[in-house]
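Visitor: Make a model of this:
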Amino acid sequence: MAKKTANINIRIDPETKAGAEQLFAKFGITVTDAVNIFLRQSLMVGGLPFDMRQPAITLKPKAAIQEARDIAAGKNPAKPYASARELFEELLTANADIWVILKYSSSFVHYLTPRISSPNHNNHRHNHKHPILEN
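Guide: Take a look at the predicted model:
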């Protein structure tokens, strides 16, 4: 006789679902199998089967920091913006990872200001070093 099962319905964004399906397929299991493993482990340890922490800096912000370093060093030309507002509007719609950098350094905007308004981002009038980008 087959074991009885219960259904759990969850809402998740399609990208996360697709990524999880691809990941678990590499292990030869389904998302349902992974959820069952998670729930059983939770019961065995009496809580979540992993530490809950906020990651310091993930790979994307590390890449963003490196890209900013390259721009500051003149290795990668920065796109000129007419105003800081134009820059931030693009950031909000395109790539929010830069906000992690802003979180760690309130001086980031001050550091970028001469580079934002001028195609010559190696302006020697502003040769101060940023604590994250140029350490």
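Visitor: From now on I want contacts and neighbour counts done on CA atoms only, so please keep to that.
Guide: Fine.
Visitor: any chance you could map the helices in this structure?
Guide: 14-26, 31-45, 59-72, 84-94, 98-104, 108-117 (DSSP state H).
Visitor: To compare against the first, here's the next sequence to fold:
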Amino acid sequence: MATNTSMLHVRIDENIKAQANEALASMGLTMADAVRLFLHRVVADQAFPLELKVPNAATRAAMSEARAIMAERRARFTNADELLADLEKDSGQ
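Guide: Got it, this is the predicted structure:
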């Protein structure tokens, strides 16, 4: 029995595509397999198969800070010891 198929063209950042292909390959999937799986879940569930949330104020602030750091190409910490000290401080250790 012949199946009717259709092409789907999607524009995606090359770096994201490469990283996704690598991750999917480690799971034994191709990009096409992943897209088909995603669309089958949409049809089966009649919903988006991932939970999407509007970020809260703390998350938005962290995202804004991360974008500023990336735009300025600077690190928040000058070395690993500073990073670990900040992590320990925040964890209450």
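Visitor: still on that earlier bit, Throw the helices of the first structure into a markdown table and include mean neighbour count and distance to residue 6 of the first structure, thanks.
Guide: Converted to a markdown table, those look like this (neighbours: other CA atoms under 10 Å; distance: least, CA to CA, whole Å):
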| stretch | mean neighbour count | distance to residue 6 of the first structure |
| --- | --- | --- |
| helix 14-26 | 12 | 20 |
| helix 31-45 | 13 | 11 |
| helix 59-72 | 16 | 38 |
| helix 84-94 | 12 | 41 |
| helix 98-104 | 15 | 40 |
| helix 108-117 | 16 | 51 |
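Visitor: out of these, which comes closest to residue 5 of the first structure?
Guide: helix 31-45 (11.0 Å; CA to CA).
Visitor: residues in the second structure aligned with that closest one?
Guide: The aligned range for helix 31-45 of the first structure in the second structure is 31-45, by TM-score structural alignment.
Visitor: hang on, the earlier thing: quick one: which of the helices of the first structure is nearest residue 7 of the first structure?
Guide: So among the helices of the first structure, helix 31-45 is nearest, using CA to CA, at 10.1 Å.
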